[in-house]
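[1] sharing a model prediction with you, sequence too.
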Amino acid sequence: MWNPDVYLAFADHRGRPFFDLIGRVRAESPRRVVDLGCGPGNLTATLAQRWPDAALEAVDSSEEMVAAARDRGIDAVVGGIAEWTPKPDTDVVVSNAALQWLPDHRAIVTRWASELAAGSWIAFQVPNNVELPSHRAMREVACRPEFAEPLRDMPWRQGNSVEPPESYAGALTDAGCAVDAWETTYVHQLTGDTPVLDWITGTALTQVRSRLTDDQWESYRQAMIPVLAEAYPMRPDGTTFYPFRRIFVVARVG
C-alpha cells in the first residue's frame, strides 16, 4: 500500500525532477495529456495549469494514490501502466518516477512510440538508485535471517530494471523519435532524525512494508537506522545530504 501523506513529506524534493522533465516538452496545444503513475495528483494538477484546454488523463495502480488525486480534483483512475494504450487524441504522455517498477518498461515506451501520432511527445523520468548506499542497505538488511523469508522475492534482488540513458535514446530513435536523454544527480538537503529512512519509506520501502508484520517492520526500520546514519552522516547544522540520480527521456514521435 502506498501512503500519500508519507510520499508527500518530501513533495518539494520529489517535484523538482518532474518540472525539469516537463520543461523539455515543447507541445503547444495538446488535445490530451496523460500522466501515468500520477500518484497523489499534486504534480498532475500542474499539467492542467500548463495546458488548460487539454483533456487530462491520470492513471495509477494504487487505490490510495488515486483517492488522494481525486481529492485534489483530478479525475484519476486505477490502472496499470503496462496495459495502458493511448487514445487517438493523445499528444503528451508523461510518467514521473513510475516506470522503474516495470522490468520491461523500455519495450513499453517503444510501443507507445508506434501507437502515438506523429508530433506526439513521450516524457519519462526514472530513479537510477539501485547502487546508492540507501538501496544497498535495503538489500543487506533484507538478507538478515529474521527478514530473509518474507523478503525473499523482492524485485530489487533481481538487479536493476533501469537502463542507461543511451539505451532508451537508442530504442526510441530506432522507433522514429527525436530524443533528448540525460542523467542528473540531485543533492537533496534533508532534515530530521532519520531523513533518508523517511524518504525511502515513502517509495522504495513500500513493498518491504507490505510483506512484514508490524513488529517485523519496526525491527527492519531499527536495523536500517545505524546503517543509513553511517552512509549519510548528519551535518553540524542538523541537515543531511542525500545524492539521488535520475534518468530523463523526452521523445518527439516522428
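    Now that the structure is in, tell me what you want to look at.
[2] please count neighbours and contacts with C-alpha atoms only from this point.
    Noted.
[3] how about the helices in this protein?
    Per DSSP state H, the chain carries helices over the ranges 4-7, 11-22, 44-50, 63-71, 105-115, 133-142, 145-148, 165-174, 195-201, 206-211, 214-231.
[4] who's in contact with stretch 73-92?
    27, 30-34, 36-38, 41, 44-45, 56-63, 66-67, 69-70, 99, 102, 105, 108, 112, 115-117, 119-123 (C-alpha atoms under 8 Å, 6 or more residues apart in numbering).
[5] quick revisit: nearest to S95, of the helices of the chain?
    Closest approach to S95 among the helices of the chain is made by helix 11-22 (8.9 Å; C-alpha to C-alpha).
[6] ok, V249 to P30 distance?
    Distance of V249 to P30, given as C-alpha to C-alpha, to the nearest Å: 19 Å.
[7] and for C38?
    C38 is 18 Å from P30, where distance means C-alpha to C-alpha.
[8] repeat that for R16.
    On the measure of C-alpha to C-alpha, R16 and P30 end up 23 Å apart.
[9] neighbour-wise, which of the two wins?
    Of the pair R16 and P30, P30 is the one with more neighbours under other C-alpha atoms under 10 Å, namely 19 against 12.
[10] report the contact partners of the residue nearest the centre of the chain.
    Nearest to the mean C-alpha position of the chain, by C-alpha atoms, centre = their mean, lies A97 at 1.6 Å. Counting by C-alpha under 8 Å, 6+ apart, A97 touches G37, F124, Q125, V126, P127.
[11] tell me the contacts of the second one?
    Contacts for F124 were tallied using C-alpha under 8 Å, 6+ apart; they are L21, V94, S95, N96, A97, L99, F248, V249, V250.
[12] touching, the first one and F248? I think so.
    Yes - the pair L21 and F248 qualifies as a contact (C-alpha atoms under 8 Å) at a distance of 6.6 Å.
[13] so between these two, which is more surrounded?
    Legend: neighbour count by other C-alpha under 10 Å for L21 and F248, higher for F248 (24 against 20).
[14] comparison target, given below:
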Amino acid sequence: MKIGTDSVLLGAWASIEKIPLSVLDIGAGTGVLSLMLAQRCCAELIDAIEIDDNAFEQCVDNFEQSPWGDRLFCYHASLEEFIEEIEDKYDLIICNPPFYSEDYKTKSDQRDLARFQDAMPFEHLLKSVSKLLSENGIFSVVIPYKEETGLISLASNFNIYPNNILHVKGNPTSNIKRSLVEFSFRAVPAGRQESAIKIDELIIEIARHQYTEAYKSLTKDFYLKL
C-alpha cells in the first residue's frame, strides 16, 4: 500500500523530547507511523489500532518483518472497542486520520462538510485521546489546514491545548495544505493561548521532485533516496 507524505511528515515531526515509554498509533493503516516511532525512540510499548481487515493484516506483517517487532503490537479493533478494553495511558499518541481530499467537492458546502466529518469525527477522536493520554503526554496529528481552527477549538473542550504547529506547503507559491498539530494537557494562562503556541512553516518542494533542504533534513532518516 502507498505511503503518503502526510504520514512521513507526522512520523518524523512528532516530538520525542520527553522520551515516551509508550506510544499509541490511532488508525495505523499499514503501520508506517508506528514503525517510524520505533526507529526514532526507545519506547518499550508501541501499540497500534486498525479496524480495516486488509490494512490490519499488512500492518501485522510489516511489524513482524521489522527489527522492532518485539515492541510493536496492532489491535484489530475500532477506537471505541479499544477504549473499553484498555486501561493503559500513553505518553505519545499519533494519528493520521482518514479524510476526504480537498479536491472532493459537491455543489453543497453543507454536504461537503458532512462528508468530511463522517470520514474524520474530530470529537470522537479528541474525547478518546483525552482518556488515553498520560498526564504529561503529547498528542500529534496531521489534518487539512482549513480544519485547524475548528480542531483546536474542539480540543479545548477536553482540556487539550496546542503547543506546536507546523504549516505545510507543497511549494513556495502554493497555499498551506496541511497542519501538523501537537497537543497536551498543559494549562494555558487566560488570554495567552495564541502567543504560547509555536508555529513553523515547511515547504516540501522548490520544483517537482526538487525537495527543500528543510524537508530533506526532517525526513532523510526514512527515505532510501531523497
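    That came through, no problem. What you are looking at is a predicted structure, and each value in this text was computed from that prediction instead of being measured.
[15] dump the contacts of F124 of structure 1 to TSV, plus distance to L190 of structure 1.
    Shown next, in TSV, are these (distance: C-alpha to C-alpha, whole Å):
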residue	distance to L190 of structure 1
L21	22
V94	27
S95	25
N96	21
A97	19
L99	25
F248	23
V249	27
V250	29
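[16] start and end of stretch 114-125 of structure 1, how far apart?
    Stretch 114-125 of structure 1 end-to-end distance (C-alpha to C-alpha) = 20 Å.
[17] give the buried residues for it.
    E115, L116, A117, G119, S120, W121, I122, A123, F124, Q125 (16 or more other C-alpha atoms under 10 Å).
[18] excluding chain neighbours, give the residue nearest to the first one in space.
    Residue nearest to E115 of structure 1 in three dimensions, not counting chain neighbours: P86, with 7.0 Å by C-alpha to C-alpha, 6 or more residues apart in numbering.
[19] is the closest residue to W13 of structure 2 other than its chain neighbours within a helix or a strand, and which one?
    In space, and not counting its chain neighbours, W13 of structure 2 is closest to L218: 7.1 Å by C-alpha to C-alpha, 6+ apart. Per DSSP states H and E: L218 of structure 2 is located in helix 213-219.
[20] and S167 of structure 1, what pairs with it in structure 2?
    In structure 2, S167 of structure 1 lines up with G150, judged by TM-score structural alignment.
[21] re the thing from before, could you give the number of residues near the residue nearest to W13 of structure 2?
    By other C-alpha under 10 Å, the residues close to L218 of structure 2 number 15.
[22] quick one: contacts for it?
    Contacts for L218 of structure 2 (C-alpha under 8 Å, 6+ apart) come out as L9, A12, W13.
[23] before we move on, the earlier item: what do L21 and F248 of structure 1 both touch?
    Residues touching both L21 of structure 1 and F248 by C-alpha under 8 Å, 6+ apart: A123, F124, Q125.
[24] and the first one, what pairs with it in structure 2?
    Aligning on TM-score structural alignment places A123 of structure 1 opposite S140 in structure 2.
[25] what residues are up against that match?
    L10, A14, L92, I93, I94, C95, L180, V181, E182, F183.
[26] ok, the first one touching S179?
    No - checked against C-alpha under 8 Å, the pair L10 of structure 2 and S179 is beyond contact range at 9.8 Å.
[27] quick one: map F122 of structure 2 onto structure 1.
    By TM-score structural alignment, F122 of structure 2 lines up with H105 in structure 1.
[28] got it, and I26 of structure 2?
    In structure 1, I26 of structure 2 lands on L36 (TM-score structural alignment).
[29] so who does that match touch?
    Counting by C-alpha under 8 Å, 6+ apart, L36 of structure 1 makes contact with A58, V59, D60, I81, V93, V94, S95, N96, A98.
[30] any idea what the fourth one aligns with in structure 2?
    Residue correspondence to structure 2 (TM-score structural alignment): I81 of structure 1 is matched to L79.
[31] what number of residues are in the vicinity of that match?
    L79 of structure 2: 18 neighbours (other C-alpha under 10 Å).
[32] just T46 of structure 1 next, same as before
    12.
[33] D214 of structure 1 too?
    When neighbours are defined as other C-alpha under 10 Å, D214 of structure 1 has 11 of them.
[34] repeat that for E28 of structure 1.
    For E28 of structure 1, the neighbour count with other C-alpha under 10 Å is 9.
[35] again with N163 of structure 2
    Using other C-alpha under 10 Å, N163 of structure 2 has 21 other residues around it.
[36] wait, D200 of structure 2 touches K169, no?
    No - counting by C-alpha under 8 Å, no contact exists between D200 of structure 2 and K169, whose distance comes to 11.2 Å.
[37] compare the two and say which is more crowded by neighbours.
    Each of D200 of structure 2 and K169 has its neighbours counted (other C-alpha under 10 Å); K169 has more, 19 against 12.
[38] show the contacting residues for Q49 of structure 1.
    Shown in contact with Q49 of structure 1 (C-alpha under 8 Å, 6+ apart): no residues.
[39] and the gap between W121 of structure 1 and V179 of structure 1?
    Where V179 of structure 1 is concerned, W121 of structure 1 sits at a distance of 10 Å (C-alpha to C-alpha).
[40] show me which of the buried residues of stretch 114-125 of structure 1 is closest to P4 of structure 1.
    Nearest member of the buried residues of stretch 114-125 of structure 1 to P4 of structure 1, counting by C-alpha to C-alpha, is Q125, at 19.5 Å.
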